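>>> sharing a model prediction with you, sequence too.
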Amino acid sequence: MDVYGLGTLAMDVLMKVDNLPSEDGFCIVKSNDRQPGGSGTNVIVQLARLSAECGYIGAVGDDILGKEVLNSLRDEKVDINSMIIRPGMITLHTDIVIDDGGSKFIMLNMGDAFESLTTDEIDIQAITSAKVFYTDLLPKEPAIIGLRKAKEAGVKTVFNMQVGLGTMQGLNVSKQEILSALKYVDIFAPCRSGLYELTGTTDLDACARCLQEYCEGTLLFTLGKDGSVIYDDNNRKYTVPSCDLKVVDSTGAGDSYMGAFIYQHCLKGMPIEESMKFATMCAGYTCTGIGARYSPDLEIAKTLVWK
C-alpha cells in the first residue's frame, strides 16, 4: 500500500458553545455531534480521500465507539485488516468544545483498549512493504518498533507529534524517548507547543538546530495561523503563510495538512514548497467546516487555488 499508519484513533464528541468559559464560568451548548477522529486516523483518512491506498493498525474496544471507528475507516476505503478488537474494553474518545470563533479545548478519555496494543500484534510485513510509514508514536513500543523496521527496510518514515510534551509524558512517552526515536525518522512534524517544549526555545532556527542533533531528515513545523516552516535535510528553510479565511472550526486542520503534504511530497514527488502550499490549502478547507474529518477529497483539492 502507499501509506501504513500506526497511531491514535478516537471518536470525537463535538459540542458547539457560545463561548469558552473561564474558571468557574459556564457556557451554553448550542449543538452536539459525534464524529470519528483521532489525529492518526484523521491523517490517514485525508490521504485516502486524496486517492492514496492506506492501511492502519490500532486497538479498539468492542463497544459502540470502537465499531464506529472501524466503520468510519472502512467507509473511507482504509484497510483495517490489522486492527485489533478488545472484548469488553473501552475505545479512546474525546470531548471537543468549540466556540463561535473556532477556538476549542479537548478532553481526552483514553479508555483501556488503545494502549493495550503490543509489539507482537503489529503487522511488520505491512509496515515494510508500504511506501510510507506514518505514526504519532502512540502507543510507544509498537510505534518505535514500526519506525525501526520501516527505516531498516528503506520505507519513508513520518513522525507527527500532534500533542505537547506534557501529554506525551502522560501517555508514558518521555522526552528522551521522543528524541531517541528521531534517528529512525525521515520527516518529523511536531505541533508548535511540542516543538517549543522539546527544544526549550521559541526561535524556529534554534529549534531546528536543536533537533538536527537527533534527526537527519526533514523538520516540518506547523504553526496554525502563522503558517508552516520546513527545514530540509540540507538545512534549506521554506516558509509558507496560512490561508486568509474565516475559520469555523480548526479541529483537524493540522491532520489535513499532514496527510496532504505526505500525499503531495512523499507519494507524488512534488517539491517541498509546492507541497506545503497544497497542504495549507487542504488545511484551510478543513477550517471552513465542523469536525476533524471536514477534509477535501481529490476532486475538491484540485479546485483549491493558492492566493
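Done, it's in.
>>> switch to C-alpha atoms for all contacts and neighbour counts from now on
Will do.
>>> ok, the most centrally placed residue in the chain - contacts?
Most central in the chain under Cα atoms, centre = their mean is S39, positioned 3.9 Å from the mean C-alpha point. Neighbour list for S39: G7, T8, L9, Q162, G252, D255 [criterion: Cα atoms under 8 Å, 6 or more residues apart in numbering].
>>> dropping in the other structure now:
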Amino acid sequence: MSDVDVVVFGSINEDVTVHLARMPEAGETVGGRTLQTGCGGKGANQAVAAARLGARTAMVGSVGTDPAGRRQLDALHDAGVDTTGVRLVGAATGTALALVDDDGENRIVVVPGANELAPTNGDLLRDAAVLICQLEVPVPAVAAVAAAASGFFALNAAPAMAVPSALLARCDLLVMNETERDALGAIAPSGYTAVTLGAAGALLLRDGREIARAAAPRVEVVDTIGAGDAFVAALAIALARGWDPRTALEAACLVGADAVQHPGARPPLHPLEHYRPSSD
C-alpha cells in the first residue's frame, strides 16, 4: 500500500457507450456499431485509477438501490476501493451516455440521479490525506467537503461550470482541460493549476506562472474516456507525495497516455512509481 491515503468524493454512474464511425452533425442521424453498458462516473473512475496506481483508496458518493447501483458497488469493491462511504439512496443511479468515434474522441451526457444526494460529512472526508473532487455532484456539496477537509485537496473542474472563489482558494491542485479553463477563467490562488492539452500534453502553473510543461507520448488512441480521470488521480497522488512538480506532471501524462490505449473508462494501470521519468 501507498503512504498516501486517497478519498474520492464524487459521482458514480452507469455508463452506456455507443461506438460509431464518426460523430453526427446537428440534426443528423448516424448508425452505431456497438452499445455497451459499464461502470463510470468521474468520481468512481478516479477512485479506481488511484487504487490501480497503488494508493489506499476510499470512495464517498451515492448510488440507487436499483440493479445499476449494486453493479457499481461491486465493481468498485473488485477494483480494491473501500466503499463504506457510499450511500444507498431512493433515486436512480446516475447514468452517463457516451458516443465514441473511430478516432477515440467522445461526447458525453450525464444524468446525475443519485449523485445529487452524495453525503458530505464523515471522518473519511475530513481526515483524508488526499481528497479528490469533481463537479458531477452539486457544487455546494463539493464546497462543503473542501472546507472541512484537512489534507491535500484536488479539484477536477469538470464538467465546466462556475465555482465559488472560496472553493478555488482551498485547492492545492486544480485540474482543467482547455474548455473548462475558458469557462472557469480562474486558477488555484494558493496551489497548483494543471491544464490538460489533449495530444499536446499538459502544463502546470503556480501563482499564475507556468512552471512545467509535459508532452504527451505518441500512442495509438483507442478510447479517451478514462484518460483525464487517470491523469487527475496520478497528478494528485504524485504532488501529495512531494514529487518535483515537473516529474509529477510528466508521470501523469504517461499515465494518461497509457489509459487511452485501452477501451473503457477504467483502464488497467501500473503502480505510480512505474511512470516516474527515468531521468528524475
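Great, that's in hand. None of the values given here were measured: they were computed from a predicted structure.
>>> need the TM-score between these chains.
For these two chains in superposition, a TM-score of 0.90 is obtained (TM-score structural alignment, normalised by the length of the second structure); 275 aligned residues with a Cα RMSD of 2.2 Å.
>>> returning to that earlier point: ok, the contacts of S39 of the first structure in the second structure, which still hold?
Retained contacts for the contacts of S39 of the first structure in the second structure, judged by both residues aligned by TM-score structural alignment, their matches' Cα atoms under 8 Å, are G7, T8, L9, D255.
>>> quick one: which of these has the most company?
D255 (29 neighbours; other Cα atoms under 10 Å).
>>> need the counterpart of it in the second structure.
Here D255 of the first structure is matched to D229 in the second structure, going by TM-score structural alignment.
>>> just confirm its match is within a strand.
No - assessed with DSSP: H, G, I helix; E, B strand; the rest coil, D229 of the second structure is helix; it does not lie in a strand.
>>> surely it touches V48?
No - assessed by Cα atoms under 8 Å, D229 of the second structure is found out of contact with V48, at 9.4 Å.
>>> which residue comes closest to A47 of the second structure once chain neighbours are left out?
V8 (5.8 Å; Cα to Cα, 6 or more residues apart in numbering).
>>> how about T37 of the second structure?
Per Cα to Cα, 6+ apart, closest to T37 of the second structure is V16, 4.6 Å.
>>> what helix or strand is that neighbour on?
strand 13-20 (DSSP states H and E).
>>> what's the matching range in the first structure for that strand?
Using TM-score structural alignment, strand 13-20 of the second structure pairs with 10-17 in the first structure.
>>> check the mean deviation of the matching stretch from the second structure.
Averaged over the aligned pairs, stretch 10-17 of the first structure sits 1.1 Å from the second structure after superposition, using mean Cα distance after the TM-score superposition for the first structure.
>>> can you find the partner of the residue nearest to the centre of the first structure in the second structure?
So, by TM-score structural alignment, S39 of the first structure is matched to K42.
>>> how near is its match to Q134 of the second structure?
7 Å (Cα to Cα, to the nearest Å).
>>> now do the shared contacts for these two.
Both K42 of the second structure and Q134 are in contact with G10, S11, where contact means Cα under 8 Å, 6+ apart.
>>> check the mean deviation of the helix ranked longest in the first structure from the second structure.
In the first structure, with assignment by DSSP state H, the single longest helix is helix 272-286. Here the mean offset of helix 272-286 of the first structure against the second structure after fitting is 1.0 Å, by mean Cα distance after the TM-score superposition for the first structure.
>>> helix or strand right after that helix?
helix 298-303.
>>> how many other residues sit next to the nearest residue to I12 of the second structure once chain neighbours are set aside?
Excluding its sequence neighbours, the residue lying closest to I12 of the second structure (Cα to Cα, 6+ apart) is G41, at 4.3 Å. Close neighbours of G41 of the second structure, defined as other Cα under 10 Å, add up to 26.
>>> in this structure G41 of the second structure contacts V8, no?
No - in this structure, G41 of the second structure is not within contact of V8 by Cα under 8 Å, at 11.4 Å.
>>> quick one: contacts for the aligned partner of L195 of the first structure in the second structure?
Counting by TM-score structural alignment, L195 of the first structure corresponds to R181 in the second structure. By Cα under 8 Å, 6+ apart, the contact list for R181 of the second structure reads A160, V195.
>>> if you set the cut-off to 10 Å instead, what comes out?
By Cα atoms under 10 Å, 6 or more residues apart in numbering, R181 of the second structure lies in contact with A157, A158, A160, M161, V175, I187, T193, A194, V195, T196.
>>> where along the second structure do the helices fall?
All helices of the second structure, identified by DSSP H, fall at 42-52, 67-78, 123-127, 139-148, 165-170, 178-184, 227-240, 245-259.
>>> which one of these lies closest to A265 of the second structure?
When those are compared by Cα to Cα, helix 42-52 sits nearest A265 of the second structure, at 6.5 Å.
>>> one step back: the longest helix of the first structure corresponds to what range in the second structure?
Against the second structure, helix 272-286 of the first structure falls on residues 245-259 (TM-score structural alignment).
>>> so how far is that stretch from its chain's centroid?
14 Å (Cα atoms, centre = their mean, to the nearest Å).
>>> on that earlier part again, what do G41 and V8 of the second structure both touch?
In contact with both G41 of the second structure and V8: A47, Q134, using Cα under 10 Å, 6+ apart.
>>> neighbours of the residue mapped onto I96 of the first structure from the second structure, how many?
I96 of the first structure maps onto A98 in the second structure, with residues paired by TM-score structural alignment. Using other Cα under 10 Å, A98 of the second structure has 19 neighbouring residues.
>>> what do you get for G198 of the second structure?
17.
>>> any idea what it aligns with in the first structure?
With TM-score structural alignment as the criterion, G198 of the second structure matches G224.
>>> contacting residues for its match?
C191, R192, P241, S242, S250, A253, G254, T280, A283 are the contacts of G224 of the first structure under Cα under 10 Å, 6+ apart.
>>> in a markdown table, list these along with distance to D75 of the first structure and neighbour count.
Below are the contacts of G224 of the first structure laid out as a markdown table (distance: Cα to Cα, whole Å; neighbours: other Cα atoms under 10 Å):
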| residue | distance to D75 of the first structure | neighbour count |
| --- | --- | --- |
| C191 | 28 | 20 |
| R192 | 32 | 20 |
| P241 | 33 | 15 |
| S242 | 30 | 19 |
| S250 | 23 | 25 |
| A253 | 21 | 28 |
| G254 | 22 | 28 |
| T280 | 25 | 28 |
| A283 | 22 | 28 |
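>>> how much space between I262 of the first structure and A150 of the first structure?
16 Å.
>>> ok, M15 of the first structure next?
Going from M15 of the first structure to A150 of the first structure by Cα to Cα gives 39 Å.
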